[in-house]
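S.K.: Quick one, fold the following:
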Amino acid sequence: MMRATLVQATKFLLFELLLICNLAQGQEILVREPHMHHLRATGPREWSEFPEEAASSSFDLTFEAQENQTPYTLQLRQQDVKQRWMVLLNDLLLGELHIDENDMVVYFEIPARALLAGKNQLRIEQGNPLLIDDILVGEVAVLGAELSSVIGSCTLAVEVVDEITTELLPSRVTVLNEAGAMQTVQVVNQPGIASRPGTVYTATGVAQMSMPAGRYEIYAGRGFEYSLASAEIQLAREQNAKLRLGIRREVPTPGLVACDTHVHTRTHSGHGDATVQERMVTLAAEGIELPIATDHNVNIDHRPFAAELGVSQYFTPVIGNEVTTTRGHFNVFPIAEGAPPPNHRLENWQAIFDEIYGTPGVRICIMNHGRDIHSGFRPLGHVHHNSAVGENVHGWQPEMNAMEVLNSSATQTNVLQLCHDWMTFLNRGRHITPIGCSDSHDVARHFVGQGRTYIRCDDGDVGAIDIAAAMDSLVAGRVLVSYGLLTELVVDGQFRSGDLATVHGQAVQVQVRVLAPHWVHATTVSLFVNGQLWQQHPIPVADSGEQGEGIKWEGEWSLQMPAHDVHLVAVATGPGIEQPYWRTAKPYQPMSPEWNSQVMGCSGAIWLDVDGDGRKTSAYEYALKAVEASRGELSSLLVRLASYDRAVAAQAACIYQTNGNSWLDHDAQSLLKSAPIEVQAGVRDFLDAWRSNQMAESE
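M.R.: Below is the predicted model:
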């Protein structure tokens, strides 16, 4: 209780200091409310960090004032805003809170004569009170000055340069006030700039901004591969200050191209807040080298816009389309210039996939955010999908050749959920490439390139990447998925993600390396064999990064040769980023109010060709052979499965039941009890998922 009281007192003092700065600038403070207020319009709490009951459904402040003859300014602080919240003064709409979960100080213009002589009411209420949204709002002040005067009392020119070459770099600049909130700044008539409260992206490495006088922490970075620079600065009224920050590449990625396969703009998708011009700036500043334009149901070519903004040297645009159907969303590319968009009104998978692959140029079809619900449909939900065996319960064939395992705008409550779904698809015999992406519609809230896919191909000239070669690698699975970490997997010193490893002897050597910049930490690295956890190694935060710049952990394991072909996947995780310069977002459609923020890095799969037939033989293929050889005799099937792993047993359980048999029969249960533990576990995996399917269908 004493600590909570101290925190509140500290916040109050910081707010008072900010107001004192306003007084020093000659700005009369007409109203001030120093406290933060918890609001929720309806429903249970969204997150466990909030109280079960909100203080109120709206913020209401009644105050006395005189009529303002000139425009005044409303200043407030907001946190965790996910839905639309209206800001009203005497029933006049001043604007809306920024839809952004970050902690930020924002401003609204109060028009002349909007304040009444006498009693006035400020009200903040949710636009759609049926949607659950826990927010904090407060630290309100009404300032007797125009908005431009409040924000523009001093200026700061920031240059971001390469620490080694001193060349200016496209970059992201984050501005935090003394309380640690993102500070709204003003940028005017500057080419190559994209700005939101507390964030300024610059395509040139130069950003000129104005802000209230005060003490600030300024951060500069350039996405995942670069270091983060910071500096404190005290700005006085009418001061014109300059700041140069140096950053350097810390994460070694030679022969890897940074790709974001899911990129939107408000210009062409009609929602979000990033114009296509702003998107070009953010792509360059976040270090994305192969961006795919995936606006909804339109084919967009970003090359003219990149040329317009002067950033063509930093990335190679690819024409794509998010085919947004009622049966799932699918990113498809590359699309030939001038080709018509695929028909998005089709309603069954076979027709949808035929239409997609019939589009000129298309080689990649990605299932997007498969655990999220859109148009009442969740592709990988229990109603449609058996998660133990990667099987659609209606018999629909998932013919995508890639799937998102990490979408940084739509993360899952369990950050590895889609990664497990992908490995199960591999067990089912679907040769699908894992994808990391941003799904960014915004400049700064869910920013571009936070989730990304590294493709193994020539990166010598990122402004002229060989798109066909990159697509070859993407189809083959020669990729690494990154969300704050990069996890490299090598078998016997030569085979990498996407490869079929020729193996001999009693064991294989597995090398894993976890990479990240200094401002990200890894705490766990794991190896999965056919989707089952085989090895997990903790990485103490104190040791993270001790093996060289950009290297968080490096190690080698000896894996006893399996009895049959398997796929290997390495995954690293670590604590999420809370700081606003690269904050990891809360889940888009949470399954629980509890949430543990994490970063992750996932390798592509390496297949071990144990049987030597030169093929990536899946668990499903082995299971099918075992079921066929047993000729319907369960005792025979269980004997045959004894030489296989848990994944094969799960696939066999599905095939056996699909053939008209039941695992719930007394005789079947009796026989199963005498089967090896791995076989029992695999059958139980299938049955648990099957029961979930049955329950979901009956709801």
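
S.K.: CA atoms for contacts and neighbours, from now on please.
M.R.: OK.

S.K.: Now residue 104. Nearest residue, chain neighbours left out?
M.R.: residue 182 (4.3 Å; CA to CA, 6 or more residues apart in numbering).

S.K.: One more sequence to fold, the one below, so I can look at both together:
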Amino acid sequence: MTQIVMNPLPFRFKLTMHCFFMIVLSLLLGNSYGQEIIISSEMHHLRYGEQQEWSDFPKIAAGDRLEIPFALENTEGNQTLQFRQQDVKHAWQVKINGHLLGNLDRDEKDKIIYLDIPSGILTLGNNRLQIEQMDKIPDDIRIGQIKLINQSRPDVLSEASLHIELYDKTSGNLLPARITVTNPEGALQTVGVSSSETLAVRPGIVYTGNGIATFGIPSGKYSIYANRGIEYGVDSLQLAIKPGDKIHKKLYIKHEVPIEGWISSDTHIHTFTHSGHGDASMQERSITIAGEGIELPIITDHNKHIDMDSTAKAMQVATYFTSVIGNEVTTHFGHFNVFSIRKNTPVPEVDVENWDGLLQNMQKAVGKGVIVLNHARDVHGGFRPFDQKRHIGDAGINLEGWKIPANAMEVVNSGAHQTDLMQLYKDWFGLLNRGYAITPIGASDSHDVSRYLVGQARTYIRSQSNDARSIDVKEAIQNIRQGKVMVNFGLMAEMIVDNKYGPGDLVPNTGEINVSVRVLGPNWLDADTVSLYANGIKIREAVISKDDESGTGVKWNGTWTLPKPAHDVFLVAIATGPGKALPFWQIAKPYQPDSPLWEPKVMGSSGAVWVDVKGDGTPTSAYAYAQQLWKDAAGKVERLIENLKPYDEAVAIQAASILMEEGLLDKLMKDNKPLEQASPDTKTGFHKFYAAWLLIGAD
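M.R.: Have a look, this model is predicted:
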């Protein structure tokens, strides 16, 4: 075991006449005054495990635990340990002289934390601070800027007080929102208040359910931010706070993003109360939902049906949303969110042998409701739904023969990002091409008040409802099933085809296609690219600059004219932008990363719009075309290759999958002669599928 052991520090905790005079003076003035010892002014890089977790950490860590000796000549009075932490994913313990003070906050954000030191732990003379991980799980962290303060934690955090009122700039009404407090270095600053009937509080984060928050704060310089989810702007102020200050401020945020005809939903929301992990109680969760402007929250605790209505009413935030009972059906074969569920409906049985049995059990709970395949590329309980050894994403096929037991899937999960943000989109495209009717979903998977922001990724649903407290849930469920959605992770890509048809619609087409796209987002985020996909293949792209903004909340507005396709296709617009380092909207790193390299991005997409070139009033998938072409070829591979020439890469991938099932693909690819005269799209599709198939058979 390697460790960092600091040399004893020359500081002494000694009360001089000057200090005594200052303490007496501060008491007379009604202020507290805490003496400080700097235990370490540095930030230390610790690593448990052998591998570098992220590229922004050095390749070699200084150690896997930290020990710092320090000496005291006086231990009277209350004591508090202050420190700064960064990128903490697992449980690291903080001890003094072998006594446990507590853990680092399990949160990757940069933050200032305080721990009380019980009496009797510090000793005259030599003392020792120790920080080490107990989970024994690989983790890179930074810890440092450690101080010992001669005050209790409550006194440290109440040197001054700050009263904030948050208003909707348009209506002038108080508004539920989130307050973020950072120090001059951008670290989240712990404040002196706890969660209550109107507040949900974590270090540097204060959600207010009624637009009002009063909290203590140490003296110092701070930036204060107020915002409310992705549709609103941000107001901020900078303060220099002295001991004893009582400051009153008003902040105003404005609704910026034009989303008429859409309602915001997070379909994957947990509570600690009922899931048993994370930290958000039911009361705190209701406040955070209101504070992030989520109009249709789906409560999905693991294998439980939870109704939030009574809690929301008790916390006086029920007017801001319509909650829906859901369930994250948690099994050995993946996790699925199901909704909406009536009260007293039995929980689905999860002890099944395959997806067919699971589908039957979930349908008993939701009938014609929504079944979402969650985080399909993540491993839970040793099972990854779309593991590359069992699932070929480009073709949308499971080699075990299992059918997808869902009518929707998460393409963005802001609590469990993929290293490649497009990976789940590629999987979705493959399923659509295979013939599945699957709706794309954005969700947060939040179990916490602030570690993963509830609603950071969300789904916008077509709706005629205009009152958040009385949304037509039946209409919303139907529109999700029909694909009438947009996915939002900071941005939106609103698409209209031929001036009339949106996501979930079938476009009757006899000629050119006009595709209009609006890229939407708040002023505090940027968009840099918008792309158009047909059958999952990028066919158009535009670069977005600040000059393209055509109004508040509109980043880009444009139209592409497409020639008539050779066959039915689905169209999807995707907008992306840089993942800016914003203290009030921090992007979590990938949950199960593929690489130490990662570039944060924001994005948003439309749902799929199908174009009915065939004219039979129904969308025809790439797989259906491939099946017909193989039938027409009468078992002749060369004829199939010839027949594929008018068709795109997606149809070619499905044709390759059929030859794989027929036992003919390997011979074709090794011979390669029939492909020599194939179209470029056919060659690309066959080689892409074959490479994935070889990877599956590599073992």
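
S.K.: still on that earlier bit, can you tell me what the residue nearest to residue 104 of structure 1 aligns to in structure 2?
M.R.: By TM-score structural alignment, residue 182 of structure 1 lines up with residue 188 in structure 2.

S.K.: So its match is in contact with residue 203, correct?
M.R.: Yes. Using CA atoms under 8 Å, residue 188 of structure 2 is in contact with residue 203, at 6.3 Å.

S.K.: between the two, which one's more packed in?
M.R.: residue 188 (26 against 23; other CA atoms under 10 Å).

S.K.: ok, now how distant is the more buried one from residue 451 of structure 2?
M.R.: 12 Å (CA to CA, to the nearest Å).

S.K.: and if you look at residue 491 of structure 2?
M.R.: 21 Å.

S.K.: Please enumerate the strands of the stretch 51-200 of structure 2.
M.R.: Secondary structure of the stretch 51-200 of structure 2 (DSSP state E, counting those that start in this stretch): strands located at 65-72, 79-86, 92-96, 99-103, 111-117, 125-133, 139-149, 160-168, 177-182, 188-189, 199-202.

S.K.: repeat for the stretch 251-400 of structure 2
M.R.: Under DSSP E, counting those that start in this stretch, the stretch 251-400 of structure 2 gives strands at 262-269, 296-299, 324-325, 327-331, 334-339, 370-373, 391-392, 397-398.

S.K.: And those strands: which comes nearest residue 674 of structure 2?
M.R.: strand 391-392 (23.6 Å; CA to CA).

S.K.: That closest one vs structure 1, average distance?
M.R.: When structure 1 is overlaid, strand 391-392 of structure 2 sits 0.5 Å from its aligned residues on average, using mean CA distance after the TM-score superposition for structure 1.

S.K.: how about the nearest residue to the aligned partner of residue 69 of structure 2 in structure 1, chain neighbours excluded?
M.R.: In structure 1, the residue matched to residue 69 of structure 2 (TM-score structural alignment) is residue 62. Spatial nearest neighbour of residue 62 of structure 1, excluding adjacent residues (CA to CA, 6+ apart): residue 121 at 4.5 Å.

S.K.: thinking again about what came up before, shared neighbours of residue 188 and residue 203 of structure 2, which are they?
M.R.: 111-112 (CA atoms under 8 Å, 6 or more residues apart in numbering).

S.K.: Enumerate every residue touching the most centrally placed residue in structure 1.
M.R.: Geometric centre of structure 1, nearest residue: residue 408, 0.5 Å, by CA atoms, centre = their mean. Contacts here follow CA under 8 Å, 6+ apart; on that basis residue 408 of structure 1 touches 436-439, 446, 450-451, 483, 584-585.

S.K.: Apply 10 Å and report the result again.
M.R.: Taking CA atoms under 10 Å, 6 or more residues apart in numbering, we find residue 408 of structure 1 in contact with 415, 436-440, 446-452, 482-483, 584-588, 599.

S.K.: Residue 219 of structure 2 now?
M.R.: 156-161, 239-245.

S.K.: Residue in structure 1 paired with it?
M.R.: Matched by TM-score structural alignment, residue 219 of structure 2 corresponds to residue 213 in structure 1.

S.K.: Pull up the aligned stretch in structure 1 for the longest helix anywhere in structure 2.
M.R.: If you go by DSSP state H, structure 2 has its longest helix at helix 680-696. Aligning helix 680-696 of structure 2 against structure 1 (TM-score structural alignment) gives residues 677-693.

S.K.: With adjacent residues omitted, what lies nearest to residue 288 of structure 1?
M.R.: residue 258 (5.3 Å).

S.K.: Residue 243 of structure 2 in helix, strand or coil?
M.R.: Under DSSP: H, G, I helix; E, B strand; the rest coil, residue 243 of structure 2 falls in the coil class.

S.K.: residues near the alignment partner in structure 1 of it, how many?
M.R.: The alignment partner of residue 243 of structure 2 in structure 1, by TM-score structural alignment, is residue 237. Applying other CA under 10 Å, we find 18 other residues in the vicinity of residue 237 of structure 1.

S.K.: and if you look at residue 657 of structure 2?
M.R.: 24.

S.K.: doesn't it fall inside a strand?
M.R.: No. Counting by three-state DSSP, residue 657 of structure 2 is not part of a strand but helix.

S.K.: you'd agree it is up against residue 393?
M.R.: No. At 11.6 Å, residue 657 of structure 2 does not count as touching residue 393 under the criterion of CA atoms under 10 Å.

S.K.: what residues are shared contacts of these two?
M.R.: residue 689.

S.K.: Distance of residue 645 of structure 2 relative to residue 421 of structure 2?
M.R.: Where residue 421 of structure 2 is concerned, residue 645 of structure 2 sits at a distance of 32 Å (CA to CA).

S.K.: go on, residue 285 of structure 2?
M.R.: From residue 285 of structure 2 over to residue 421 of structure 2 (counting by CA to CA), the distance is 27 Å.

S.K.: And these two? Which one has more around it.
M.R.: Using other CA under 10 Å, the more surrounded residue of residue 285 of structure 2 and residue 421 is residue 285, with 28 against 19.

S.K.: Would you mind listing the residues in contact with the more buried one?
M.R.: Residue 285 of structure 2 neighbours (CA under 10 Å, 6+ apart): 200, 207, 269-273, 279, 291, 299, 308, 311-312, 446-449, 454.

S.K.: Repeat that for residue 398 of structure 1.
M.R.: 349-350, 353, 367, 379, 390-392, 425, 430.

S.K.: counterpart of residue 562 of structure 2 in structure 1?
M.R.: Residue 562 of structure 2 maps onto residue 559 in structure 1, by TM-score structural alignment.
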